[in-house]
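>>> the following block contains a protein sequence and its predicted model.
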Amino acid sequence: MSDATIPQAPTPSRALILGSTSRYRQELLSRLGIPFNTDSPNVDETPQAGERPADLARRLALAKAREVAQRHPQAVVIGSDQVADLHGEPLGKPGTHERAVAQLRRMRGQTVVFQTAVAVVCQASGYEQVDLAPVAVVFRNLGDAEIEHYLRTEQPYDCAGSAKSEGLGIALLERIDNDDPTALVGLPLIRTCRMIRAAGVPVL
């Protein structure tokens, strides 16, 4: 009988689910080349009284991951949320042109911190973690005509803070300060990679 060690079969990784139907987050996660499914979380996103934007983003990201994980207990589930933080006031998705105009008028010439949170949950293994990737964005002192042209062109009404930095929205900005270039788009991939690896999903 040979003394050679019989190689062990690799432990299969857990299925990966993105707890979001956001096309921006799906596009970001697709960059990793890992198969994943999506499921829409049913979570009330209303801020609590006195809740800071960073705390709101963390709470909602974890709530989304937990809610989807209840339906997929064996899977590794990613939840994420982003809140625009204007001097401690949360700014969500405008939804309409009028609200987007009002948001950008308030944000011009200001530093806005986009609080992007990501949570990873696996019920079967008991793994649960949430992290925050703040991105400080300095807006130009925009004129009303620039705001109107931008909104009519890009229509970013489903984006927190009414701006899409990955598109024409970059022209609204003076500077971006962060440690993860994907965080501003909606899913901080550096943190996400670290967390799903720890939860049992190999990235490389």
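Yes, it's here. The structure displayed is predicted, hence computed values, not measured ones. Numbers count the residues shown, from 1 in each chain.

>>> all contacts plus neighbour counts: C-alpha atoms, from now on.
Will do.

>>> OK, contacts around L204?
The contact partners of L204, by CA atoms under 8 Å, 6 or more residues apart in numbering, come to none.

>>> ok, it to C193 distance?
Separation of L204 from C193 (CA to CA, to the nearest Å): 10 Å.

>>> next one: A117
Note on A117: its distance to C193, by CA to CA, is 14 Å.

>>> buried set for the lengthiest helix in the chain?
Longest helix in the chain by number of residues, with DSSP state H as the criterion: helix 53-71. Within helix 53-71, the residues that count as buried by 16 or more other CA atoms under 10 Å are 53-69.

>>> so which elements touch it?
strand 76-86, strand 111-122, strand 127-139 (3 or more CA pairs under 8 Å, 6 or more residues apart in numbering; DSSP states H and E).

>>> for comparison:
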Amino acid sequence: MNTSPLVLASTSPFRRELLARLGLPFTTANPDVDESALAGESPEATALRLAEAKARAVAARFPSALIIGSDQVACLDGQIFGKPGNHANAVRQLQNLRGRQVNFFTGLCLFNAASGRVQLRGVPTLVGFRQVDDAAIERYLHREQPYNCAGSAKSEGLGIALIDRMEGEDPNALIGLPLIALCDMLIEEGVNII
């Protein structure tokens, strides 16, 4: 049985809440990495690279830990829709995404800081956005202010009203932490989850 400390390399309250569902003790740490995509990098490669970068960024502070990194990228017609950062960008994103099918790709990394072992997994989710008018977009953004969410919609909150369907292997992936894949990875490291 692996009793290494578990660290979530994220300050997201939603990822923290998801990880808490597993009932394992863990701490959180701010990974503080540049989340920009690299030129010519696919959305999938961006999410995986950033998930690993986040995990590795906190490894020096937790040299004996199992560190979880996660990142999500939304993509439509080859264009990446990251975190909007402000209201005007969120309006533009939601105007572009409405009535469309959007690929969300969540990259997940489990980094064993003691052994150097890296496990990476990408978990895709296809999301159908409702055809909503500009007034509905404004009402939503004023109520939820999802400026730190890829694609400008929090499916774990009121943003679910912007969505008409989801298709994927893990409902938690869209919120930002694919727990099914994470359980597989933790079991691979010898962690007893149940």
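Cool, got the structure. Here the structure is a predicted model, which is why all the values come from computation and not from measurement.

>>> if we can go back for a sec, look at A117 and C193 of the first structure and report which has more neighbours.
A117 (30 against 17; other CA atoms under 10 Å).

>>> what residue in the second structure is paired with the more buried one?
In the second structure, A117 of the first structure lines up with G107, judged by TM-score structural alignment.

>>> what distance do you get for that match to H87 of the second structure?
Where H87 of the second structure is concerned, G107 of the second structure sits at a distance of 26 Å (CA to CA).

>>> cool, and L94 of the second structure?
11 Å.

>>> quick check on the two: which one has the bigger neighbour count.
L94 (24 against 16).

>>> how near is the more buried one to I137 of the second structure?
L94 of the second structure sits 7 Å away from I137 of the second structure, going by CA to CA.

>>> report the buried residues of stretch 20-33 of the first structure.
Applying 16+ other CA under 10 Å to stretch 20-33 of the first structure flags 20, 24-26, 28-29 as buried.

>>> over to stretch 169-188 of the first structure?
Using 16+ other CA under 10 Å as the test for burial, stretch 169-188 of the first structure gives 169, 172-173, 176, 181-188.

>>> ditto for stretch 86-93 of the first structure
Buried-residue list, stretch 86-93 of the first structure, by 16+ other CA under 10 Å: 86, 90-93.

>>> so which of those residues belong to strands?
86, 90-91 (DSSP state E).

>>> got those residues as CSV, with distance to S80 of the first structure columns?
Shown next, in CSV, are those (distance: CA to CA, whole Å):
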residue, distance to S80 of the first structure
L86, 20
P90, 16
L91, 16
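
>>> any idea what sits nearest I180 of the second structure, other than its immediate chain neighbours?
Closest residue in space to I180 of the second structure, ignoring its immediate chain neighbours: D170 at 6.4 Å, by CA to CA, 6 or more residues apart in numbering.

>>> could you do L110 of the second structure as well?
Using CA to CA, 6+ apart, the closest residue to L110 of the second structure is I68 (4.8 Å).

>>> quick one: contacts for the aligned residue in the first structure for the one you found?
Taking TM-score structural alignment, I68 of the second structure has I78 as its aligned residue in the first structure. Contacts for I78 of the first structure (CA under 8 Å, 6+ apart) come out as 16-19, 65, 118-121.

>>> now do the end-to-end distance for stretch 166-184 of the first structure.
End to end - CA to CA - stretch 166-184 of the first structure spans 9 Å.

>>> over to stretch 87-101 of the first structure?
Using CA to CA, first and last residues of stretch 87-101 of the first structure are 18 Å apart.

>>> returning to that earlier point: the longest helix of the first structure vs the second structure, mean deviation?
Its matched residues in the second structure lie on average 1.0 Å from helix 53-71 of the first structure after superposition (mean CA distance after the TM-score superposition for the first structure).

>>> which residues touch that helix?
So helix 53-71 of the first structure is contacted by 19, 39-43, 45, 47-48, 75-85, 88-90, 115-123, 129-132 (CA under 8 Å, 6+ apart).

>>> spatially nearest residue to G79 of the first structure (excluding sequence neighbours)?
A65 (4.3 Å).

>>> how near is the equivalent of that neighbour over in the second structure to S152 of the second structure?
Alignment note (TM-score structural alignment): A65 of the first structure maps to A55 of the second structure. Counting by CA to CA, the gap from A55 of the second structure to S152 of the second structure is 24 Å.

>>> one more: R15 of the second structure?
17 Å.

>>> same deal with A135 of the second structure?
If you go by CA to CA, the gap between A135 of the second structure and S152 of the second structure works out to 15 Å.

>>> quick one: which of the two has more around it?
Counted by other CA under 10 Å, A135 of the second structure and S152 do not tie: S152 has more neighbours, with 29 against 9.
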